[in-house]
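In: Here you go, sequence then predicted model.
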Amino acid sequence: MSQSSAAAPQGGPVFLHVGSPKTGTTFLQNVLWDQRALAAEQGLLLPGRRFHDHYLATLDVRGLATSPTAPPEAAGRWAALVAEAEGWTGNTLISHELFASATAEQARRAVAAFGDREVHIVLTARDLVRQVPAEWQEHIKHRSTVTMERFLDDLRADRAHRTWFWQVQDFADVLRRWGATVPAERVHVVTVPPPGADSGTLWNRFATLLGVDPASFDTSASRSNSSLGLEQAELLRRVNAELGDRVPLPGPYPQLAKNVLAHRLLAGRPGTRLVLDEAADTFARERSAEIVADLRELGYDVVGDLDELVPAPADAPAAIPTPSEADLAAEGVAAIAGLLDEMARRLVALRRAEEVARTAREKPVRYMVVQTAKRNRAVGAAHRAYRRVLRRG
């Protein structure tokens, strides 16, 4: 990862939104990227051509850009975002939840790349009672075959906090790593409100911190990360076990299993909400309280209320519900039907693409006219008139 050599402060603050996963990050990112021009009009730059560039920057920052499985364009991506920010006179936002797993040294180098520019660290945080089942589900979407019961056992046994979950979900630890080189008042914890709160609360908090007008953005079309019910998650877990390594990750697995099967087909199905059993619920609340105590001691700026990270005790089942085989069979049938429908639509699109390619090869003049007609109204009108004459003749 390269470093910038900026000698003097330029432009407004740089906000590094470093996580955590499953805290509304997808929703917030979609709102801003879908209305990137509006954000720029209000002085907020999202550097890069698309959100994927911020993902590539996480690989660069975390020393993964040279991995054989990393996209070649990941190398130098952080320096490219820094350079673009240096040329902007307003505020800048770089946002991706995978920054949360960076080591203290990686975070230090990333912040140092901005030289004397004012850098702020932002972390969105949600109570662990919701985070634990959400993270298990996300693991399943990334080809895990671990049951929720085993996942919970592993979390409780990991006293050294070496697992991925604690790397990104111990909010105080994430901010110790990222906030070590900036003043505490420039480290911001944005809390996710509890269930039942106004749906716009998180966006209002985040946007206000960034210096844009929350009310001027349309949040209705921006999707959050799709959630699965218990039955759908268990079906995908069993599919993962059956697939083994046949659909690689990295490779086609995210597009086929996560995007199509999980998000497009299973997420829209009615299912039982994922909840913790009584013992895990108690553990999550106690651990949340410990993290909140750490955050209070660190003295960071809080946008929202840290008490929102420790929900009040509620009834929890003695054991995690188990979906019936009949329910799983029904989900399997629906999934197969959905996949066949998806394949049929893709075959139609493929045949159309092949027809266009064949026309371009065999009848280049006709292809050029048709393509020009699609872009030019006058040419399009002339082309339609010509076709009417041919039909009459």
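Out: Good, I have the coordinates. Numbering: from 1, shown residues only.

In: Only C-alpha atoms from now on, for both contacts and neighbour counts.
Out: OK.

In: Counting neighbours, what do you get for residue 58?
Out: When neighbours are defined as other Cα atoms under 10 Å, residue 58 has 26 of them.

In: how about it, what does it touch?
Out: By Cα atoms under 8 Å, 6 or more residues apart in numbering, the residues touching residue 58 are 78, 96, 98-99.

In: do the same with residue 60
Out: Shown in contact with residue 60 (Cα under 8 Å, 6+ apart): 1, 74-78.

In: Widest-spaced pair of those residues?
Out: Across the contacts of residue 60, no pair lies farther apart than 1 and 74, at 9.8 Å, counting by Cα to Cα.

In: more crowded one of the two?
Out: A direct count of neighbours by other Cα under 10 Å for residue 1 and residue 74 places residue 74 higher, at 23 against 20.

In: thought that one was touching residue 57?
Out: Yes. The pair residue 74 / residue 57 is scored as a contact, 6.4 Å apart, by Cα atoms under 8 Å.

In: Flag every buried residue along stretch 138-154.
Out: Residues of stretch 138-154 classed as buried by neighbour count (16 or more other Cα atoms under 10 Å): 138-148, 151-152.

In: Check stretch 280-298 too.
Out: Quick answer for stretch 280-298 (16+ other Cα under 10 Å): 280-285, 287-289, 291-292, 295.

In: How far away from the center of its chain is it?
Out: 24 Å (Cα atoms, centre = their mean, to the nearest Å).

In: Can you tell me which helices and strands the top strand by length along the chain packs against?
Out: Criterion DSSP state E: the longest strand present in the chain is strand 119-125. Secondary-structure packing of strand 119-125 (3 or more Cα pairs under 8 Å, 6 or more residues apart in numbering; DSSP states H and E): strand 14-17, helix 171-179, strand 187-191.

In: ok, structure two:
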Amino acid sequence: MTARVYLHVGAPKSGTTYLQRVLEQNRTVLADAGVLVAGERHLDRIHAAMVVREDDRLESLPPRASEAWQRLVTEIRDWRGEVAILSYELFAGASAAQAQAALADLDGIETHVVITARDFGRAVPSAWQERLKFALTTRLEDWKPKPGKAGTRSEWGWRTMDPSGVAARWGSGLPPERVHVVTVPGEAGDGQELWRRFAAACRIDVPALDPVVERANESLGVVAAELLRRVNEKVRAPITGNREQALWLRDTLAHGILVDLGREQIGVTDEQFADAEKRSRKAIAALAEAGYDVQGDLADLRASRPDARLPGDATQAELLDAAVETIVRLLLLVRERTHERDAKQGVPGVLAEDGSRLAAVGKGMLRRVTAPRLERRADDLRARIADLEAEVARSRALHLRVAELSDVVTELLLPAQDTDGRVTAKALNTYRNDSL
């Protein structure tokens, strides 16, 4: 039975994707060591966070989405091992009342809250980028993260990026030693230090675990970010709403193409830096005073400022070059999709790819764009398989019960001596006719 559960509740853009990939890659190794990685499907964790935050977007989703949190709670309670870990960054947006309601569902289990957090100054352009991927048109120079008092839908503001506020809401009913703040190391840290800090917070000591995973860099360079912002100004229906924007602006354009058009860092304005620096000092003081368990150094949270351009500094020539390259890559993507569609339909004249560099680029983009949809389909199939396996298990249990009852009937109703079996057969037939 689960004795301890660690809820990794955020924050966004604080290495959460990396940590979740390590957990997923080592799911079997951890299970063998008695540690459950809760949630077979990432989509279930997304929906569970929506349930906890009472997100009204659930009304437009299938009923299964509204049951996601309770399914995860049941999975955690039914775990045969000692420890469970549930990780998803947008739990961070929950109100104090919503967080306490979620913790109450885990009553009886020693519950810990884990919060990962990063340099406040670098969090600002990261949050702006994430909003760009959902059609934001505001220039970075004119943008401010929403304040901590904003509602639970403020997924890319100080409500989720400030660990002191997240810890106060999620940890208000917990002893301070059960609230763990894990700081993201500065650039000087090695690639696995964040995992070591997270593992220490969750008391994970599994020698066979492999923390090396492929990292997906989803950050845009300064020119690509400004190009996406300008595209957003022209985007219109049907690319509206979160689903359409996620598929076409985020997955196809931003992650599929623009991330490869340069890695130049994005700077912040004087006003943005001053605000981040002030907030970071207040957060560090609040976390230290609260007495939470800190893995890393609270100084890692202090706002720093990269020597970098602002998106508005991108020249027209740079934007034109990036736009032309984007069009070329989109053409390759359309071509690749068309060839695959025609090949599946058996259209004559479709030749095998010649292995050229452009074809390889197209295939790579296709994999990046279609991978999320294939993963969702695979998640649905895995869920269906799990349901079927559960049904098989119930059928086996029923057959065993029937066999046990038959044995009892044989012992209680049949004569001790039945050398030729005729009495036995007659009695069993009578039993079946009268009872089944």
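Out: Looks like it came in fine. What you are looking at is a predicted structure, and each value in this text was computed from that prediction instead of being measured.

In: Name the next helix or strand following the longest helix that the first structure contains along the chain.
Out: With DSSP state H setting the assignment, residue counts place helix 325-362 as the longest helix in the first structure. Proceeding N to C from helix 325-362 of the first structure, the next assigned helix or strand is helix 364-375, under DSSP states H and E.

In: List the buried residues for the helix or strand just after that following helix?
Out: Following helix 364-375 of the first structure in sequence order, the next helix or strand is helix 377-392 (DSSP H and E). If you call a residue buried by 16+ other Cα under 10 Å, then helix 377-392 of the first structure has these buried ones: 379-380, 383.

In: go on, stretch 51-64 of the first structure?
Out: Buried residues in stretch 51-64 of the first structure (16+ other Cα under 10 Å): 51, 53-62, 64.

In: what two of the contacts of residue 58 of the first structure are the furthest from one another?
Out: Most distant of those, by Cα to Cα, are 78 and 98, 13.6 Å apart.

In: Which one of those two is surrounded by more residues?
Out: More neighbours surround residue 78 than the other of residue 78 of the first structure and residue 98, with 26 against 19 (other Cα under 10 Å).

In: Okay, the aligned partner of that one in the second structure and residue 169 of the second structure: tell me how far apart.
Out: The alignment partner of residue 78 of the first structure in the second structure, by TM-score structural alignment, is residue 69. From residue 69 of the second structure across to residue 169 of the second structure, the span is 19 Å (Cα to Cα, to the nearest Å).

In: And for residue 8 of the second structure?
Out: 14 Å.

In: Mind checking which of these two has more residues around it?
Out: The neighbour comparison of residue 8 of the second structure against residue 169 (other Cα under 10 Å) goes to residue 8, with 26 against 19.

In: What does the more buried one correspond to in the first structure?
Out: Residue 8 of the second structure maps onto residue 17 in the first structure, by TM-score structural alignment.

In: gap between its match and residue 222 of the first structure?
Out: From residue 17 of the first structure over to residue 222 of the first structure (counting by Cα to Cα), the distance is 18 Å.

In: repeat for residue 290 of the first structure
Out: 33 Å.

In: same deal with residue 70 of the first structure?
Out: 28 Å.

In: coming back round to it: in CSV: the buried residues of stretch 51-64 of the first structure, plus distance to residue 232 of the first structure and secondary structure.
Out: As requested, those are exported to CSV (distance: Cα to Cα, whole Å; DSSP: H, G, I helix; E, B strand; the rest coil):
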residue, distance to residue 232 of the first structure, secondary structure
51, 28, coil
53, 31, helix
54, 30, helix
55, 27, helix
56, 30, helix
57, 32, helix
58, 30, helix
59, 30, helix
60, 34, helix
61, 35, helix
62, 33, coil
64, 32, coil
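
In: Which single one of those is nearest to residue 352 of the first structure?
Out: For those, the nearest to residue 352 of the first structure is residue 51 (29.5 Å; Cα to Cα).

In: Show the contacting residues for that closest one.
Out: Residue 51 of the first structure touches 29, 33, counting by Cα under 8 Å, 6+ apart.

In: What lines up with it in the second structure?
Out: Per TM-score structural alignment, residue 51 of the first structure is aligned with residue 42.

In: who's in contact with residue 20 of the first structure?
Out: 97-98, 100, 123-125, 168-169, 171.

In: do residue 328 of the first structure as well
Out: Contacts of residue 328 of the first structure by Cα under 8 Å, 6+ apart are 231-232, 234-235.

In: just checking, which of the residues you listed belong to helices?
Out: Taking DSSP H as the definition of helices, those contribute 231-232, 234-235.

In: will you turn those into CSV that also has neighbour count and distance to residue 42 of the first structure?
Out: Formatted as CSV, those follow (neighbours: other Cα atoms under 10 Å; distance: Cα to Cα, whole Å):
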residue, neighbour count, distance to residue 42 of the first structure
231, 27, 44
232, 28, 41
234, 22, 44
235, 22, 45
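
In: Pipe those residues into TSV and attach distance to residue 34 of the first structure per row.
Out: Converted to TSV, these look like this (distance: Cα to Cα, whole Å):
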residue	distance to residue 34 of the first structure
231	32
232	29
234	33
235	32
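
In: and of the residues you listed, the nearest to residue 211 of the first structure?
Out: residue 232 (39.6 Å).

In: Give the equivalent position in the second structure for that closest one.
Out: Checking TM-score structural alignment: residue 232 of the first structure goes with residue 224.

In: Who are the contact partners of that match?
Out: Contacts of residue 224 of the second structure (Cα under 8 Å, 6+ apart): 258-259, 261-262, 319, 322.

In: Of those residues, which is the most crowded?
Out: Neighbour max across the contacts of residue 224 of the second structure (other Cα under 10 Å) = residue 258, 26 neighbours.

In: Quick check: the nearest residue to it once chain neighbours are set aside vs residue 12 of the second structure, distance?
Out: Once flanking residues are discounted, residue 258 of the second structure sits nearest to residue 224: 5.7 Å by Cα to Cα, 6 or more residues apart in numbering. Distance, residue 224 of the second structure to residue 12 of the second structure, using Cα to Cα: 21 Å.
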